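Asks: Got a sequence here, can you model it:
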Amino acid sequence: MTIPIRAAVDADQADIIALWHACGLVVSHNDPAADFRFALAGPASAVLVAEGEGGIIGSVMVGHDGHRGWLYYLAAAPGRQGQGIGRALVAAAEAWLRVRGVPKVQLMIRPTNTAVARFYDRLGYAEEPRVIMAKRLTPPG
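Replies: Presented below is the predicted three-dimensional model:
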């Protein structure tokens, strides 16, 4: 089964954010609407959506810095998980990066999210030993 995937447009914002909430991807210190708008505004990022009967059934945010690509907010509608939507979205995001000449793709997973780690492992992703450091430039919330 082929899953239609396209770039998100501004009008998709509410449906995509609702999907992210339904999938438990939104945390208190991130503003999903700001993340969505930021991704659509720049040439180095996009939100890709999978469509099915009834509308949007999945999404992934993809972006890059010219060397490393990143995946964020990968979501498949809760009632549609296990049907290849996530796999198709990851493949579409990887293709999006390849077209732009980005040689590597990365993502971050919370250590407690073992089911997602297994999903990415099956897609050929592997844990790389790195120390991730961060500094908030704006206060959380």
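
Asks: alpha carbons only for contacts and neighbour counts from here, please
Replies: Noted.

Asks: mind checking the longest helix of this protein?
Replies: The single longest helix within the chain, with elements called by DSSP state H, is helix 85-99.

Asks: now that one, how far from the centre of its chain.
Replies: How far helix 85-99 lies from its chain's middle: 10 Å, per Cα atoms, centre = their mean, to the nearest Å.

Asks: Could you list every helix and strand in contact with the helix or strand following that helix?
Replies: Sequence-wise, the next helix or strand downstream of helix 85-99 (DSSP states H and E) is strand 104-106. Under the contact definition 3 or more Cα pairs under 8 Å, 6 or more residues apart in numbering; DSSP states H and E, strand 104-106 sits against strand 68-76.

Asks: Specify the angle between the strand it packs on and helix 85-99 in degrees.
Replies: Angle, strand 68-76 to helix 85-99, by axes from the mean of the first three to the mean of the last three Cα atoms, to 10 degrees: 160 degrees.

Asks: in strand 68-76, what counts as buried?
Replies: 69, 70, 71, 72, 73, 74, 75, 76 (16 or more other Cα atoms under 10 Å).

Asks: which non-adjacent residue is nearest the third one?
Replies: Nearest non-adjacent residue to residue 71, counting by Cα to Cα, 6 or more residues apart in numbering: residue 62, 4.8 Å away.

Asks: and what of the last one?
Replies: Once its chain neighbours are removed from consideration, residue 76 has its nearest residue in residue 58; the separation is 4.2 Å (Cα to Cα, 6+ apart).

Asks: Surely that neighbour forms part of a strand?
Replies: Yes. Counting by DSSP: H, G, I helix; E, B strand; the rest coil, residue 58 is part of a strand.

Asks: For the comparison step, fold the sequence that follows:
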Amino acid sequence: MIISTLPAARIPEVVALWEATMLTRPWNDPVADAQKALDGESSTVLIGTEGSEDGEIIASAMVGFDGHRGWVYYVAVSPEHQGVGLGQTMMHAAEEWLRGRGVGKLQLMIRGENHAVRSFYRRLGYATEDVTVMSIRL
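Replies: Next up is the predicted model:
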């Protein structure tokens, strides 16, 4: 797998991956999310492609820095490529992207029902913190 930054022209392909891995929700526009990440100075979308940079997108991680902490969203591996370490590789790439910008802490959010993903992140060394996430839709 080759890791690079998502070209804007390939946003529909990465969104198809996010949909195939059930990461999208009706109230979020994944195309707009990807474009905002690419347009921002402190965010991007990393992709893993098969064979070459022009190959099929088989993994992704949206990564950004809010001025205080790093965040990762849309971590996905295509269903037919899961279970061989590509998710771990993408997370390491996201961590390196943040480390290269002087970010000292990475956070992420996991949906309550997604128990398998909790186990994945624990194996990578992530720990649950005693915080409450609150939100409001604007």
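
Asks: ok, back up a step: just the buried residues of the host helix or strand of the residue nearest to residue 71 of structure 1, please?
Replies: Using DSSP H and E, residue 62 of structure 1 maps to strand 55-64. For strand 55-64 of structure 1, the neighbour count (16+ other Cα under 10 Å) marks 56, 57, 58, 59, 60, 61, 62, 63, 64 as buried.

Asks: average distance between that strand and structure 2?
Replies: Strand 55-64 of structure 1, aligned to structure 2 and superposed, deviates on average by 0.6 Å (mean Cα distance after the TM-score superposition for structure 1).

Asks: quick one, what contacts the residue nearest the centre of structure 2?
Replies: Compute the mean C-alpha point of structure 2, and by Cα atoms, centre = their mean the closest residue is residue 61, 2.4 Å away. When contacts are counted by Cα atoms under 8 Å, 6 or more residues apart in numbering, residue 61 of structure 2 touches 45, 46, 47, 72, 73, 74, 75, 76, 90, 91, 94.

Asks: show me the contacts for the residue lying closest to the last one once chain neighbours are set aside.
Replies: Just to be clear, that refers to residue 94 of structure 2. Leaving out its chain neighbours, the residue that sits closest to residue 94 of structure 2 by Cα to Cα, 6+ apart is residue 63, at 6.1 Å. Going by Cα under 8 Å, 6+ apart, residue 63 of structure 2 touches 37, 43, 44, 45, 46, 70, 71, 72, 73, 94, 97, 98.

Asks: Can you tell me what residue 40 of structure 1 aligns to in structure 2?
Replies: Residue 40 of structure 1 maps onto residue 38 of structure 2 when the alignment is built from TM-score structural alignment.

Asks: What's the separation between residue 11 of structure 2 and residue 68 of structure 2?
Replies: Using Cα to Cα, to the nearest Å, one gets 27 Å for the distance from residue 11 of structure 2 to residue 68 of structure 2.

Asks: between those two, which one's more packed in?
Replies: residue 11 (19 against 10; other Cα atoms under 10 Å).

Asks: Pull up the gap between the more buried one and residue 117 of structure 2, please.
Replies: Distance from residue 11 of structure 2 to residue 117 of structure 2, by Cα to Cα: 24 Å.

Asks: what's the answer for residue 17 of structure 2, then?
Replies: 17 Å.

Asks: the more surrounded of the two?
Replies: residue 17 (23 against 13).

Asks: Just give me the neighbour total for the closest residue to that one other than its chain neighbours.
Replies: Using Cα to Cα, 6+ apart and skipping residues adjacent in sequence, the residue nearest residue 17 of structure 2 is residue 78, 6.3 Å away. Residue 78 of structure 2 has 18 neighbouring residues, counting by other Cα under 10 Å.
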